[in-house]
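Novice: Here's a sequence, model it:
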Amino acid sequence: MEKTDPNHTHPILLFDGVCNLCNTFVQFVIQRDPDAIFRFAPLQSAIGRELSERAGLPPEELNTVVLYDQGKFYTHSDVALQVVRRLPGLWSLLYGLVILPKSLRDATYNWVARNRYRWFGKKASCMVPTPDLKRRFL
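Specialist: All right, here's what the predicted structure looks like:
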């Protein structure tokens, strides 16, 4: 993991860089992560492709966000649950949704993922972080 996070100190959230919904999720996390614990990378980037491959996902698969945290990979609904678990305040209470069957959570996640471009749109290119946020993007 030397190329991406040599000290394994920060969870890395991989997202579809052209998906408006995915970019909104990234912005949601950034705004609620005052300690800047999360790092971000588009799935389309070299780091995104490298980690996707390590997670066992085909390189062209862009239908799930991926979280790499402390040597473990999370996909689909588990990503959102792991992220809110680490956010301060009441957001961490949403982790309680983990009691729902994973099959139900993932079926809902996959339904939204299949329709995300139609419902939320798509950018022509990956988002470019502001200079202030650039250090959080790999």
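Novice: switch to C-alpha atoms for all contacts and neighbour counts from now on
Specialist: Will do.
Novice: So E61: helix, strand or coil?
Specialist: Under the three-state scheme (DSSP: H, G, I helix; E, B strand; the rest coil), the conformation of E61 reads as coil.
Novice: Now for it, how many residues are close by?
Specialist: Using other C-alpha atoms under 10 Å, E61 has 14 other residues around it.
Novice: Over to W91?
Specialist: Using other C-alpha under 10 Å: W91 sits among 14 other residues.
Novice: With F40 instead?
Specialist: Here the number of neighbours of F40 (other C-alpha under 10 Å) works out to 22.
Novice: want to put them side by side, so please do this one too:
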Amino acid sequence: MSYAVIYDGNCNLCANFVSILEKCDRGCLFGYIPMQDVQTLQQFKVTSEDCEMGMILINREDPTQRWQGSDAAEEIVRLLPVGSPLISAYRALAPLKKVGDAAYVQIRDHRYQLFGKRDRTYHTAYPIGCAVKTEE
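Specialist: All right, here's what the predicted structure looks like:
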């Protein structure tokens, strides 16, 4: 697992996205941390304020490489086997990217109203826990 995906484990949309991603990736590239796992987030120097800005993707081999919000979603898709050409085309169309970024913000800020809130935090089959690579 080269990347850590930090997601809202109480959001139905987020949990369903991660569930689909799990089935596609099977833990090869991505491990997952729900935003509710404060202890693990601290290992990555991610605060609850950071989480308020949306999904986060962290390169575990170089933790200074981070993407957030719509950029994180784009990078996740880009890393998938057939995702790179799709994301390159999407990013090349500036108006489309601008609309996508704005839509992400609206969905992020209203996700519970739009998609519902789970009774329990969704935990994946490919979690990242105490085995975090640290810089020496």
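Novice: is it fair to say Y74 of structure 1 lies in a strand?
Specialist: Yes: under three-state DSSP, Y74 of structure 1 falls within a strand.
Novice: mind checking what it lines up with in structure 2?
Specialist: Taking TM-score structural alignment for the superposition, Y74 of structure 1 sits opposite W67 in structure 2.
Novice: Contact partners for that match?
Specialist: For W67 of structure 2, the contacting residues are I56, L57, I58, E75, by C-alpha atoms under 8 Å, 6 or more residues apart in numbering.
Novice: Same question for V105 of structure 2.
Specialist: Taking C-alpha under 8 Å, 6+ apart as the criterion, V105 of structure 2 is in contact with G69.
Novice: Just give me the match in structure 1 for it.
Specialist: Counting by TM-score structural alignment, V105 of structure 2 corresponds to N110 in structure 1.
Novice: isn't there a strand covering that match?
Specialist: No: with three-state DSSP as the criterion, N110 of structure 1 is helix rather than part of a strand.
Novice: What ranges does structure 2 have for its strands?
Specialist: 3-7, 30-34, 56-59, 66-68 (DSSP state E).
Novice: a markdown table for those strands, including distance to F17 of structure 2?
Specialist: Formatted as a markdown table, the entries for the strands of structure 2 read as follows, by distance: least, C-alpha to C-alpha, whole Å:
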| stretch | distance to F17 of structure 2 |
| --- | --- |
| strand 3-7 | 9 |
| strand 30-34 | 12 |
| strand 56-59 | 13 |
| strand 66-68 | 15 |
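Novice: Quick one: closest of those to H110 of structure 2.
Specialist: Nearest to H110 of structure 2, of all the strands of structure 2, is strand 3-7, at 15.0 Å by C-alpha to C-alpha.
Novice: Where does that closest one end up in structure 1?
Specialist: If you align by TM-score structural alignment, strand 3-7 of structure 2 falls on residues 11-15 of structure 1.
Novice: Show me the contact partners of the matching stretch.
Specialist: Judged by C-alpha under 8 Å, 6+ apart, the contacts made with stretch 11-15 of structure 1 from elsewhere in the structure are 22-23, 26, 37-43, 48, 62, 64-70.
Novice: got it, and stretch 72-79 of structure 2?
Specialist: Applying C-alpha under 8 Å, 6+ apart, the set of residues contacting stretch 72-79 of structure 2 is M55, I56, L57, R66, W67, G83, S84, P85, L86, I87.
Novice: Now for the closest residue to the third one other than its chain neighbours, how many residues are close by?
Specialist: It stands for L57 of structure 2. With C-alpha to C-alpha, 6 or more residues apart in numbering as the criterion, L57 of structure 2 has its nearest non-adjacent residue at 4.7 Å, and that residue is V5. When counting by other C-alpha under 10 Å, one arrives at 24 neighbours for V5 of structure 2.
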